[in-house]
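# Okay, predicted coordinates and the sequence, questions at the end:
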Amino acid sequence: MSIFASPRFLRHVLWADAASCLATGAAQLLLAPRLAAWLQLPVPLLVGTGAFLVAYAGLVAWLALREPLPRPAVAALVIGNLGWAVACVALLASGAVAPNALGVAWVLAQALCVAVLAELQWTGLRRAPRVTGWA
């Protein structure tokens, strides 16, 4: 059986999303001054996005615990992750920040990670069985 065919695939992807958001958000909150110096990104940007990521991780974890998974909410996560990826690229393209190469890599790594998660969530959502009710 393919990993994509597993009935738990989507739930595992949601847990990966929550874990990656929590790890990145906690790092940005706890290490903001140090990361700002290493990445040449503003502390307020790191703290603000870090706080958002920690809260988002909680939401995704809560959704991953629902039985059945709420399809509209998971679809919203797909859109949110794609939006985050676009926002990361737009931030770099805008010139609003001037990160060094490591900072550019940090932002692009986030964009790539959430784009992959969005694709995996979308794949899992399409393959997940539909149940009656709002889910």
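Sure thing, it's come through.
# can we go C-alpha only for contacts and neighbour counts from here?
Noted.
# Could you state which residue of the chain sits nearest its centroid?
Of all residues in the chain, the one closest to the mean position by C-alpha atoms, centre = their mean is Val114, 4.6 Å from it.
# contacting residues around that residue?
Residues near Val114 by C-alpha atoms under 8 Å, 6 or more residues apart in numbering: 17, 81-82, 84-85.
# of those residues, closest to Phe9?
Asp17 (12.4 Å; C-alpha to C-alpha).
# any idea which helix or strand carries the closest one?
helix 9-30 (DSSP states H and E).
# contacts for the helix or strand just after that helix?
From helix 9-30 onward toward the C-terminus, using DSSP H and E, the following helix or strand is helix 32-39. Helix 32-39 is contacted from outside by 28, 41-43, 46-47, 99-104, 106, using C-alpha under 8 Å, 6+ apart.
# Please compare the first structure with the one that follows:
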Amino acid sequence: MPALSSYLRKVLLADAVVSGAAGLVMIGGADLTHDLLGLPSALLFWAGVALIPFVTLLAMIARVGRAPVWLIAAIIVTNFAWVAGSLFVAFGPAFGPSLFGQVFVIAQAAIVAVFAELQIIGLRRSSAAA
């Protein structure tokens, strides 16, 4: 397994921290934010639960500092899939969030997209250093 650049390790750790915080807020606040966001409590809760293994993986990789390229690529793809799913939640016919809910979903999707882009940069730096 190739060593990851310091930059990529920091990006993965930051993604883990932000995703972990978001997951805890979604799990703990699903019932409280339902009316404000106009999103089903179950969607918020289970999206938060889904982040737990993702956050664990990110933190483990950042700590160890080594991972196969395909695993980092899978993390990047997962982040972009989260963005696509978020856009569906914000604008698709299935959920109908409030305006504040749309803004919230789009904002978190933008943050996830930035992490994916930073991870692409980090992967390139790690590959160039190898």
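All right, it came through fine. Since this is a predicted model, take the numbers as computed values, not measurements.
# ok so, going back, what's the mean distance for the helix holding Asp17 of structure 1 versus structure 2?
For helix 9-30 of structure 1, the mean deviation from structure 2 after alignment is 0.5 Å (mean C-alpha distance after the TM-score superposition for structure 1).
# What span of structure 2 is that helix aligned with?
Using TM-score structural alignment, helix 9-30 of structure 1 corresponds to residues 7-28 of structure 2.
# Give the aligned range of the lengthiest helix in structure 1 in structure 2.
The longest helix of structure 1 (DSSP state H) is helix 101-127. With TM-score structural alignment applied, helix 101-127 of structure 1 matches the range 99-125 in structure 2.
# Flag every buried residue along the matching stretch.
Of the residues in stretch 99-125 of structure 2, 101-102, 104-106, 108-109, 111-113, 115-116, 118-120, 122-123, 125 count as buried by neighbour count, 16 or more other C-alpha atoms under 10 Å.
# Stretch 8-24 of structure 1 now?
Residues 9-22, 24 are the ones in stretch 8-24 of structure 1 that count as buried (16+ other C-alpha under 10 Å).
# what's the answer for stretch 37-46 of structure 1, then?
The neighbour-count check on stretch 37-46 of structure 1 (16+ other C-alpha under 10 Å) flags 39-43, 46 as buried.
# Contacts only, for the spatially closest residue to Arg63 of structure 2 that is not a sequence neighbour.
Nearest residue to Arg63 of structure 2 in three dimensions, chain neighbours excluded: Arg9, at 7.6 Å (C-alpha to C-alpha, 6 or more residues apart in numbering). Residues in contact with Arg9 of structure 2 (C-alpha under 8 Å, 6+ apart) are 61-63, 65.
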